[in-house]
Structures are given as C-alpha cells and as structure tokens.
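A.B. asks: fold the following and give me the result.
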Amino acid sequence: MLRYPSWSPRWCACWHREVHQNAPHPWPQAFGFAVRDARERNGLSIEGLAGTAGQSARMVIGIEHGKRNPSLLTILALAQGLGVSPGQLIESAEARRETAA
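C.D. replies: Here you go, the predicted model:
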C-alpha cells in the first residue's frame, strides 16, 4: 500500500475505500453461515457438499466465508446437496443477519 501522510486527502480517500468499500456485505456472510451450519448438521465435509451439489470445493469455501455471492442456481444446488429447501437456507441466513444487526 502506498504511504501518504495521515493528514493528506489522498490518504483519507484510500483509508475510506479500504474500510468501507471492501467491507463484506451482511447477506453473503449470513448465507455462508447458514450453509456451514447445515453442512455440519448433516455431517458433510466441504468436499462432500461440493460433490453432491456439483460445485467446486473452492466455491463452497468462498460461499461459507461470505466471499462469494452465489447465483440462484448455486443456491438451489447447495440446498439439494444439503437436503434442505432453498427457503430454509435463506430463512436461516435472514435470522442470522437480524441477530447480527
């Protein structure tokens, strides 16, 4: 990262961008927790869920960590791999997001 004096407008703009624009959105994080909770309840490994859902392990890890924003088809595949409805995953994520706020 470039070093600017703490008082310079350029430094302030960089700091603002780092803190606010790169902050994770609460929905992907909450959805990731919901997927991880369901996966652990079913006794599945990341690789096991990835295989049953037709996704890569890297994708599942990204979703669980809130780094990836899954498409509708990915949500459907994950729900099927977990043996739950997509609505259950979304409701669980919503409950998690509300308690975190």
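
A.B. asks: from here on, contacts and neighbour counts on C-alpha atoms
C.D. replies: Noted.

A.B. asks: how many neighbours does residue 12 have?
C.D. replies: 14 (other Cα atoms under 10 Å).

A.B. asks: now show me the structure for the sequence below, then we'll compare the two:
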Amino acid sequence: MHAELLGCGQTGEGQLGARLTEPMIRVPERIIGAPNDAEGTTVKQVACGENHTLFLTNDGKMWSVGSNRDGQLGRGKRSEGSFSIYPVSLTSGVGIIQLL
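C.D. replies: Now for the predicted structure:
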C-alpha cells in the first residue's frame, strides 16, 4: 500500500512545505517533501501553528517547515523560516512520542 500525506490551508510562510503561487490551497494536495520513504518511515502525527507545521514520523523523529520568527521550528534559534521540510536535530538517542 502506498501512503501520501495531504494538506490544505495557508501557504504564504511555507507551512505546507513548498513555495506556491497560490496563497491558499482549498482542496487537499500532496505535501511535497513529507517523510515517506522506502524503508517505511512515514508521518504518524501532524501539529500545525498559524505559520508552521511539525511532523512526527513513526521512528520518533520530528520534521518542521514554515515560519521560524519565534523559534517554532525547533531548530535552536530564531531565524528565517523554510519552504522545505527538514528533520529537527535532537540530542542523540532522543525520540519524540507525541506532538502537542
């Protein structure tokens, strides 16, 4: 079985993982760059803020995308955001079990 992650909503800050020309996606579309690979790593939970999105994969890793003005991407400092979904660096051996 092939799984895809779909999403809709605001796109201006990259919170859906792509630089899009439309400010809003009204019909769910595939989230480009979401963790979904041949080894079975898939997204099991999503948490959304106004301008960012966090993804939790079944292997306990967290990924983030969107605005980072207040450090909400978990990348260690406030900075410009991202239009690409990247894994968040965690202390070695730490696995996330839930996003709130």
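
A.B. asks: and the TM-score between them?
C.D. replies: The TM-score (TM-score structural alignment, normalised by the length of the second structure) is 0.24; 49 aligned residues with a Cα RMSD of 5.4 Å.

A.B. asks: I'd assumed residue 64 was in contact with residue 85 of the second structure.
C.D. replies: Yes - between residue 85 of the second structure and residue 64 there is a contact under Cα atoms under 8 Å: 5.5 Å.

A.B. asks: which one's more surrounded, those two?
C.D. replies: Higher neighbour count among residue 85 of the second structure and residue 64: residue 64, with 30 against 23, using other Cα under 10 Å.

A.B. asks: so which strand or helix has the more buried one?
C.D. replies: Residue 64 of the second structure belongs to strand 62-66 when assigned by DSSP states H and E.

A.B. asks: over to residue 92 of the first structure?
C.D. replies: Judged by DSSP H and E, residue 92 of the first structure forms part of helix 86-100.

A.B. asks: any idea how far residue 34 of the first structure is from residue 9 of the first structure?
C.D. replies: Look at residue 34 of the first structure and residue 9 of the first structure: by Cα to Cα, to the nearest Å, they are 40 Å apart.

A.B. asks: between those two, which one's more packed in?
C.D. replies: Just comparing residue 34 of the first structure and residue 9: by other Cα under 10 Å the higher neighbour count belongs to residue 34, 23 against 11.

A.B. asks: quick check, residue 25 of the second structure in contact with residue 8.
C.D. replies: Yes - counting by Cα under 8 Å, residue 25 of the second structure touches residue 8, with 4.9 Å between them.

A.B. asks: need the overlap of contacts for those two.
C.D. replies: By Cα atoms under 8 Å, 6 or more residues apart in numbering, residue 25 of the second structure and residue 8 have no common neighbours.

A.B. asks: packing partners for the strand holding residue 64 of the second structure?
C.D. replies: In terms of contacts (3 or more Cα pairs under 8 Å, 6 or more residues apart in numbering; DSSP states H and E), strand 62-66 of the second structure is packed against strand 52-57, strand 82-87.
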